[in-house]
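Q: my questions are about this predicted structure, shown below with the sequence.
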Amino acid sequence: MSLIVQKFGGSSVRDAQRLRNVAGIIAETYLEGNDVIVVLSAQGDTTDDLIAKAEEINPHASKREMDMLLSTGEQISVALCAMALESMGLPCVSLAAWQVGIQSTTVHSDARIKKIDSERIQSELDQHRIVIVTGFQGVDRNGDVTTLGRGGSDTSAVALAAAFRADLCQIYTDVDGVYTTDPRIVPNARKLPEITYDEMLELASQGAQVLHNRSVELAKKFRVNLEV
């Protein structure tokens, strides 16, 4: 039995059909006998829509209140995904970052993960449940919700994989791997069978959107086996 962390981005859970596809991938991994922790982003353009709603009310809203608002997007995703898995007869539970003890710094809108409490997730895994966690967020020492900045769900997934010494952390994205350059712009871009942490970090730092650079830093530090 392996422990696998799977992360799905916003486009992967954009609508009901895509959510069912994601549930199918998770179910297949679980039914192969693996423990599974899933990290989800908000659906599609939800984060942008929430930002637009905030600007309608107060263009100068505090970062704390923006974090309270934006964190709801991932909660919708994880609850809907759990419902999809429940409809397939699979045991699962959706949890917000504060429920699983993803502790962060107090910097709203750009927090960093400091520590992850393992007790709640381990308890759920011990009961053979699929654990679905909100990406992109944590909770600070004041008990306030924080967000990790754009691309933060990648960081959430790698941090969880590191904390639980997962056998594999899979990042599902719009493209089928890491390329030498953006295949949507350069037709002859080559898909790389593997890449070092440092090479991936350089690509991410230069603007490649396939992985958040902070997630690559974490993966390198804790030697997380990362698959895109």
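A: Done, it's in. Numbers count the residues shown, from 1 in each chain.
Q: going forward, measure contacts between C-alpha atoms and count neighbours the same way
A: Will do.
Q: most distant residue from the middle of the protein?
A: Distance to the chain centre peaks in the chain at N188, reaching 29.5 Å (criterion: CA atoms, centre = their mean).
Q: ranges for the helices of this protein?
A: In the chain, the helices defined using DSSP state H lie at 16-31, 46-57, 63-87, 97-100, 119-126, 152-163, 197-205, 213-222.
Q: and the second one with helix 63-87, angle?
A: Pointing back at helix 46-57 there. Interaxial angle of helix 46-57 relative to helix 63-87 (axes from the mean of the first three to the mean of the last three CA atoms, to 10 degrees): 140 degrees.
Q: same question, the fifth one
A: For helix 119-126 and helix 63-87, the angle between their directions (the same axes, to 10 degrees) works out to 10 degrees.
Q: now for helix 119-126, which elements pack on it?
A: helix 97-100, strand 130-134 (3 or more CA pairs under 8 Å, 6 or more residues apart in numbering; DSSP states H and E).
Q: which of those sits most buried?
A: Among the helices and strands packed on helix 119-126, ranked by average contacts under mean count of other CA atoms under 10 Å, first place goes to strand 130-134 (a mean of 27).
Q: quick one: the residue sitting nearest the centre point of the chain from T181, how far?
A: Centroid-nearest residue in the chain: S153, 3.1 Å away (criterion: CA atoms, centre = their mean). As judged by CA to CA, to the nearest Å, S153 and T181 stand 22 Å apart.
Q: please apply the same query to S156.
A: To T181, S156 is 25 Å away according to CA to CA.
Q: please apply the same query to L80.
A: Taking CA to CA, one finds L80 at 34 Å from T181.
Q: these two: who's more crowded?
A: Neighbours were tallied for L80 and for T181 using other CA atoms under 10 Å; the higher tally belongs to L80 (18 against 15).
Q: contacts only, for that one.
A: L80 sits next to L19 when contact means CA atoms under 8 Å, 6 or more residues apart in numbering.
Q: before we go on, here's another structure to hold up against the first:
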Amino acid sequence: MPTLVMKFGGTSVANLDRIARAAKRVAVEVANGYDVIVIVSAMSGKTNELVGWVNDTSQFYDAREYDAIVSSGENVTAGLMALRLQEMDIPARSWQGWQVPVMTTSTHSSARIEDIPTENINAKFGEGMKVAVVAGFQGLSPEGRITTLGRGGSDTTAVAFAAAFGAERCDIYTDVDGVYTTDPRIANKARKLDKIAFEEMLELASLGAKVLQTRSVELAMRYKVRLRVLSSFEEPSDSAGTLVCDEEEIMESNVVVSVAYSRDEAKMTLISVADRPGIAAAIFGPLSDAGVNVDMIVQNISEEGRTDMTFSCPTDQVKRAEKAMQAAKDSGEINYHDLVADEGVAKVSVVGIGMRSHTGVAATMFRVLSAEGVNIKVITTSEIKISVLIDRKYMELAVQALHDAFELEKAG
């Protein structure tokens, strides 16, 4: 039988009624002749509750016990989904990560999947099981301990299973009905995309779009897993959702396909740093060691052997960055006059694989922002994206203006 992977996020399994609704979708695919692997998240809000219990119990907790606790939410969902399917006379059973087993690294709370042996589940399919309901987000370390994959890890679990089992497709059910040209809550002209290339989706995920976890898109691109993002709250149809696929599957699209934004950004500037070989390593090495996720980096022109170094990071990592830079200064690794943090900024980006072969995107973007009176603080580019850092109060205005300027409401 061909295999299909279906993943249901927390909002899609938030209560027994929604689990029953999801089970009906699974039943349809079983009737279509598929062996189905269902990946489930914990019920909406459950993981946050479990994390809160851990923090309330122990300030400096054992990461191994943290994983044992926070992974339990998925076990409950998997068991309830299997029971619901059994009540519908569909042969189903639940699987925890260690039973598959989903083999991971030993990095607790952010482990990476290393291997998913298919023998155990395939053996059960051979015995008549039609649905394997697998607890997402969790795995097994080489030491035999439960691990978790980090927030959004169930998406990664689903794509990894699709790759391991050679699934025909991986359907990600969530609370949105696909990938849009921008956030519909900001731009009422936002349009749902029928298809989007892996590379574009990867950029959008890394730029703040919450639809898919970045690592899941990386895996899908590497193993050519066809992903479909669709809503569990709408009736299924052949045209439902957005297909994330190879660039070759998309005949024509707009030069820019989407405008993304990240609200919680901070701009940090080291003022008057010695401009010498190795200074960048001396700055960004300690930031990396401190777990600061640096994104945009700009170095000013050097004057009299001194320069300014600007970078962006999430607002919740500002204190960590300040501490790391102060420690580096105290140890003599770097010498700077001051560190200035601006936590009132946002990142706005335009993304599209068509930018590889078309000119003028940057010029249009900068002209539109200028016309709206939006000052650009930092600019970074890649082959298929342009990102700018601007004052947060102008973020929604910028997103709307760029969406209109590139006519994203029109299909390519």
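A: Ah, there it is. Please read all numbers here as calculations on a predicted model, not as lab measurements.
Q: superposed, what's their TM-score?
A: For this chain pair, the superposition-based TM-score is 0.98 by TM-score structural alignment, normalised by the length of the first structure; 228 aligned residues with a CA RMSD of 0.9 Å.
Q: still on that earlier bit, the residue nearest to the centre of the first structure maps to what in the second structure?
A: Here S153 of the first structure is matched to S154 in the second structure, going by TM-score structural alignment.
Q: now S109 of the second structure. Nearest residue, chain neighbours left out?
A: Residue nearest to S109 of the second structure in three dimensions, not counting chain neighbours: T148, with 4.9 Å by CA to CA, 6 or more residues apart in numbering.
Q: what is the neighbour count of the one you found?
A: 30.
Q: also T196 of the first structure?
A: T196 of the first structure: 10 neighbours (other CA under 10 Å).
Q: quick one: it and D15 of the first structure, what's the gap?
A: Applying CA to CA to T196 of the first structure and D15 of the first structure gives a distance of 34 Å.
Q: ditto for S2 of the first structure
A: According to CA to CA, S2 of the first structure and D15 of the first structure sit 30 Å apart.
Q: one more: V228 of the first structure?
A: Distance, V228 of the first structure to D15 of the first structure, by CA to CA: 22 Å.
Q: now swap in V133 of the first structure and tell me
A: Between V133 of the first structure and D15 of the first structure the computed distance is 18 Å (CA to CA).
Q: before we move on, back to that, out of the helices of the first structure, deepest packed?
A: Of the helices of the first structure, helix 152-163 is the most buried (mean count of other CA under 10 Å), at a mean of 26.
Q: who are the contact partners of the nearest residue to V131 of the first structure once chain neighbours are set aside?
A: Computed as CA to CA, 6+ apart, the closest residue to V131 of the first structure that is not its neighbour in sequence is I37, at 4.8 Å. Neighbouring residues of I37 of the first structure by CA under 8 Å, 6+ apart: 3-6, 130-133.
Q: distance to D140 of the first structure for those - can I get that in a markdown table?
A: Below are those laid out as a markdown table (distance: CA to CA, whole Å):
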| residue | distance to D140 of the first structure |
| --- | --- |
| L3 | 27 |
| I4 | 27 |
| V5 | 23 |
| Q6 | 24 |
| I130 | 26 |
| V131 | 22 |
| I132 | 21 |
| V133 | 17 |
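Q: pick the one among those residues closest to D45 of the first structure.
A: V133 (19.2 Å; CA to CA).
Q: for the closest one, give its distance to D176 of the first structure.
A: Going from V133 of the first structure to D176 of the first structure by CA to CA gives 23 Å.
Q: likewise for D182 of the first structure?
A: D182 of the first structure sits at a distance of 12 Å from D176 of the first structure (criterion: CA to CA).
Q: more neighbours: which of these two?
A: D182 (17 against 10).
Q: would you mind finding the match for the more buried one in the second structure?
A: Match for D182 of the first structure (TM-score structural alignment): D183.
Q: for the second structure, which strand is longest?
A: Of all the elements of type strand in the second structure, the one with the most residues (DSSP state E) is strand 258-274.
Q: what about the residue nearest to S109 of the second structure, distance to I37 of the second structure?
A: The gap separating T148 of the second structure from I37 of the second structure is 19 Å, by CA to CA.
Q: what do you get for A111 of the second structure?
A: Noted for A111 of the second structure: a distance of 22 Å to I37 of the second structure, by CA to CA.
Q: kindly report the same for R169 of the second structure.
A: Counting by CA to CA, the gap from R169 of the second structure to I37 of the second structure is 11 Å.
Q: nearest residue to the match of D182 of the first structure other than its sequence neighbours?
A: Closest to D183 of the second structure by CA to CA, 6+ apart is A190, at 6.7 Å.
Q: burial count for that neighbour?
A: Using other CA under 10 Å, the number of residues around A190 of the second structure comes to 23.
Q: kindly report the same for S288 of the second structure.
A: Using other CA under 10 Å, S288 of the second structure has 14 neighbouring residues.
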